[in-house]
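**Q** curious how this folds, go ahead:
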Amino acid sequence: MIIAADIGNTNIKIGLFDKDRLVKSWRISTDVHRTSDEHGSILKQLFFAAGIDADSITGGIISSVIPQLNYTIMHMMEFYLDVIPIVVGAGIKTGLNVKYENPKELGSDRLINCVAAAKKYGAPFVLIDFGTATTFNVVNEKNEFVGGCITVGIKTAVKALANSTARLPEVELKPPQKVINASTVKAIQSGIVCGMAGQVEYIIKRIKKETGLPDLKVIATGGLSELVHEVNDSLFDIMDRELSLEGLNILYHLNSGGA
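**A** Got it, this is the predicted structure:
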């Protein structure tokens, strides 16, 4: 089996793959102050609870948007699993033709999602990832990653509103029943979620116009995509929450000879 780690701003997703099959996955909170030994201890507990033998891990791969955690997780895999992981970065084989002006600027999270979507669903598509940031990523009919756009994430917007105002609370995110509300909490919930749905609808429309691809597949990933879907269930053609780990598994086999 191989271990895949997707290090995000909020969570680290960990998956174990036996060839193309996702055997087990976990999600732990991201903490830049946590040491490699602390990560190793958490992993040992997760393996023990799932009945996983560490000796069954023969390879690893890491995607990270937090550079200071790269070495920490690499060292953890080397010491606790005896594997030297592949790290997703510029120059890695992806199966996509990346047309970004500076490939080093392209977040590995965006890349791995598109790799998985291209294999599972085929190009062309726009992939929307609802995370700490909300990213729109376009792969055209030639299997070229041509770019996209980035906006604020839903939870990030909630936190920013609470932190930047004196009397507006940080609310729990729930799908709103209506736009007009007579309480502050519900007004924030409807404004944030319906606002994101409207933003997504507009950006999809612009992307289809700019690419000249009116039938472009719209793929959503990330747990918060469900909130937007409940507001407007016609926005997405496909919803798939496990793309990042699947993309890492694909990249591992592309760059390791399938070991």
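
**Q** make it CA atoms for all contacts and neighbour counts henceforth
**A** Fine.

**Q** quick one: the strands in the stretch 151-259 of the chain?
**A** For the stretch 151-259 of the chain, the strands defined by DSSP state E, counting those that start in this stretch cover 217-221, 238-239.

**Q** got JSON lines for those, with mean neighbour count too?
**A** Formatted as JSON lines, the strands of the stretch 151-259 of the chain follow (neighbours: other C-alpha atoms under 10 Å):
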{"stretch": "strand 217-221", "mean neighbour count": "22"}
{"stretch": "strand 238-239", "mean neighbour count": "16"}
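
**Q** make CSV from those and add distance to residue 52 to it.
**A** Converted to CSV, these look like this (distance: least, C-alpha to C-alpha, whole Å):
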stretch, distance to residue 52
strand 217-221, 28
strand 238-239, 29
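
**Q** of all those, which one comes closest to residue 71?
**A** With C-alpha to C-alpha as the criterion, residue 71 lies closest to strand 217-221 of the strands of the stretch 151-259 of the chain, at 27.1 Å.

**Q** can you name the residues in contact with that closest one?
**A** 117, 123-130, 204, 235-243 (C-alpha atoms under 8 Å, 6 or more residues apart in numbering).

**Q** narrow these to just the buried residues.
**A** Among the contacts of strand 217-221, those classed as buried by 16 or more other C-alpha atoms under 10 Å are 117, 123-130, 204, 235-236, 239, 241-243.

**Q** which one of these is nearest residue 16?
**A** When those are ranked by distance to residue 16 (C-alpha to C-alpha), residue 242 comes first, at 12.3 Å.

**Q** any idea how far residue 153 is from that closest one?
**A** For residue 242, the distance to residue 153 (C-alpha to C-alpha, to the nearest Å) stands at 18 Å.

**Q** go on, residue 191?
**A** Using C-alpha to C-alpha, residue 191 is found at 14 Å from residue 153.

**Q** could you do residue 73 as well?
**A** 25 Å.

**Q** if you count surrounding residues, which of the two has more?
**A** Each of residue 73 and residue 153 has its neighbours counted (other C-alpha atoms under 10 Å); residue 73 has more, 22 against 19.

**Q** checking that one next. Helix, strand or coil?
**A** Following DSSP: H, G, I helix; E, B strand; the rest coil, we place residue 73 in the helix state.

**Q** next up, for comparison:
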Amino acid sequence: MSAFVAIDIGNTHTTIGWWDEDRWKHEWRLTTKAVRTRDEWTVILDGILRRGGFPDSRIQMIAISSVVPAMTGHLSFASEQLGLPTRVIGIDDVKSLNIAYEPASAVGPDRLCGVAAAIHDYGVPVIVVDLGTATVIDVVNESRTYLGGIIAPGVATAAESLHQSTALLPKAELAFPPQVVGRNTIEAIQSGILNGAIAMIDGLVLRIHQEYGPATVVATGGFAKLLEGQSATINHVNSRLVLDGIRVLATGVWS
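**A** Okay, here's the model as predicted:
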């Protein structure tokens, strides 16, 4: 059996997943740095894939979802230099999904992949909450129409902005304080960022439910595990939702 490799290039991190024997056997997380040359990325990708078993383990395909155009070119080049079939996920891969967003081409491939995996795993209607550099909420109704979404500052982005924009507030570790009302400055910041993020997500999801009806809510992204169990509206957490979406779209599992 040949392996499948998915690459999720985000604004902050690039995640590489190795799918084999019906599971993600390996996963690597790198800092996204478009300043590296395509030759540097070829060396990096070669080294990572060798840790997974390449070239002894045959790779069926490398599929890429990217929100950083320069990185798309770098990783595509690296994959092709290693002699591997390469596919870049885009709007044409979700033709069976009605897209009400305008223009449809503006929907990021990471959002398309997350939605595709959520539909595949949980059905419709479904709401995807992606907690990354930005907090992005996407909505698909019972007719498999992608209605659009909501984009807000991400957890780390909000924390960094607060620190950079104030003279006296320190940088706080992103962890939940013992109680919602902070008893010192660090706890107050932690509560504001994390409990504030939960309140925003729950409030927006409830408003979506009011406008469009109830739907399954799936959370993903780098901060999904941190917030797991804190939300009143999130039903499932899958930190590999985008990788799953890349796989189902690239291999034809999703339709």
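
**Q** please state their TM-score.
**A** Laid over one another, the chains give 0.92 as their TM-score (TM-score structural alignment, normalised by the length of structure 2), with 252 aligned residues with a C-alpha RMSD of 2.0 Å.

**Q** still on that earlier bit, which of the contacts of strand 217-221 of structure 1 fall within helices?
**A** Members of the contacts of strand 217-221 of structure 1 lying in helices (criterion: DSSP state H): 117, 204, 243.

**Q** skipping its backbone neighbours, what lies nearest the counterpart of the last one in structure 2 in space?
**A** Mapped onto structure 2 by TM-score structural alignment, residue 243 of structure 1 lines up with residue 241. Nearest residue to residue 241 of structure 2, sequence neighbours excluded (C-alpha to C-alpha, 6 or more residues apart in numbering): residue 114, at 5.5 Å.

**Q** what count of nearby residues applies to the one you found?
**A** Neighbourhood size, residue 114 of structure 2 [other C-alpha under 10 Å]: 28.

**Q** show me the contacts for it.
**A** 128, 241, 242, 244, 245.

**Q** ok, of the residues you listed, which one's closest to residue 10 of structure 2?
**A** residue 242 (10.4 Å).

**Q** wait, doesn't the closest one sit right on residue 109?
**A** No: using C-alpha atoms under 8 Å, residue 242 of structure 2 makes no contact with residue 109, being 9.2 Å away.

**Q** those two: which is more packed in?
**A** Shown here are residue 242 of structure 2 and residue 109; by other C-alpha under 10 Å, residue 242 has more neighbours (28 against 24).

**Q** is the closest residue to the more buried one other than its chain neighbours within a helix or a strand, and which one?
**A** Counting by C-alpha to C-alpha, 6+ apart, the nearest residue to residue 242 of structure 2 once its immediate chain neighbours are dropped is residue 114, at 4.6 Å. Assessed by DSSP states H and E, residue 114 of structure 2 sits inside helix 109-122.

**Q** mean deviation of that helix from structure 1?
**A** Comparison of helix 109-122 of structure 2 with structure 1 after fitting gives an average deviation of 0.6 Å (mean C-alpha distance after the TM-score superposition for structure 1).

**Q** buried ones in that helix, by neighbour count?
**A** Buried residues in helix 109-122 of structure 2 (16+ other C-alpha under 10 Å): 109, 110, 111, 112, 113, 114, 115, 116, 117, 118, 119, 120.

**Q** can these go into TSV with extra columns for distance to residue 91 of structure 2?
**A** Formatted as TSV, those follow (distance: C-alpha to C-alpha, whole Å):
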residue	distance to residue 91 of structure 2
109	7
110	11
111	10
112	8
113	10
114	13
115	12
116	11
117	15
118	17
119	16
120	17
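
**Q** quick check, nearest of these to residue 5 of structure 2?
**A** Distances from residue 5 of structure 2 to the buried residues of helix 109-122 of structure 2, taken by C-alpha to C-alpha, are shortest for residue 113, at 14.6 Å.

**Q** got a list of what the closest one touches?
**A** 65, 241, 242, 243, 244, 245, 246, 249.

**Q** any chance of the residues you listed in CSV, plus distance to residue 5 of structure 2?
**A** Converted to CSV, the contacts of residue 113 of structure 2 look like this (distance: C-alpha to C-alpha, whole Å):
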residue, distance to residue 5 of structure 2
65, 11
241, 14
242, 13
243, 9
244, 11
245, 12
246, 9
249, 13
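
**Q** restricted to helices, list these.
**A** Taking DSSP H as the definition of helices, the contacts of residue 113 of structure 2 contribute 241, 242, 243, 244, 245, 246, 249.

**Q** can I get these in JSON lines including distance to residue 90 of structure 2?
**A** Listed next are these as JSON lines, based on distance: C-alpha to C-alpha, whole Å:
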{"residue": "241", "distance to residue 90 of structure 2": "16"}
{"residue": "242", "distance to residue 90 of structure 2": "13"}
{"residue": "243", "distance to residue 90 of structure 2": "14"}
{"residue": "244", "distance to residue 90 of structure 2": "15"}
{"residue": "245", "distance to residue 90 of structure 2": "12"}
{"residue": "246", "distance to residue 90 of structure 2": "10"}
{"residue": "249", "distance to residue 90 of structure 2": "10"}
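
**Q** from residue 211 of structure 1, how far out is residue 146 of structure 1?
**A** 10 Å.

**Q** no no, residue 197 of structure 1
**A** 21 Å.

**Q** look at the two and report which has more neighbours.
**A** Between residue 197 of structure 1 and residue 211, counting by other C-alpha under 10 Å, residue 197 is the more crowded of the two (20 against 15).

**Q** contacts only, for the closest residue in space to the more buried one that isn't next to it in sequence.
**A** Spatial nearest neighbour of residue 197 of structure 1, excluding adjacent residues (C-alpha to C-alpha, 6+ apart): residue 228 at 5.4 Å. Residue 228 of structure 1 makes contacts with 175, 193, 194, 196, 197, as judged by C-alpha under 8 Å, 6+ apart.

**Q** and residue 228 of structure 1? What does it align with in structure 2?
**A** Checking TM-score structural alignment: residue 228 of structure 1 goes with residue 227.
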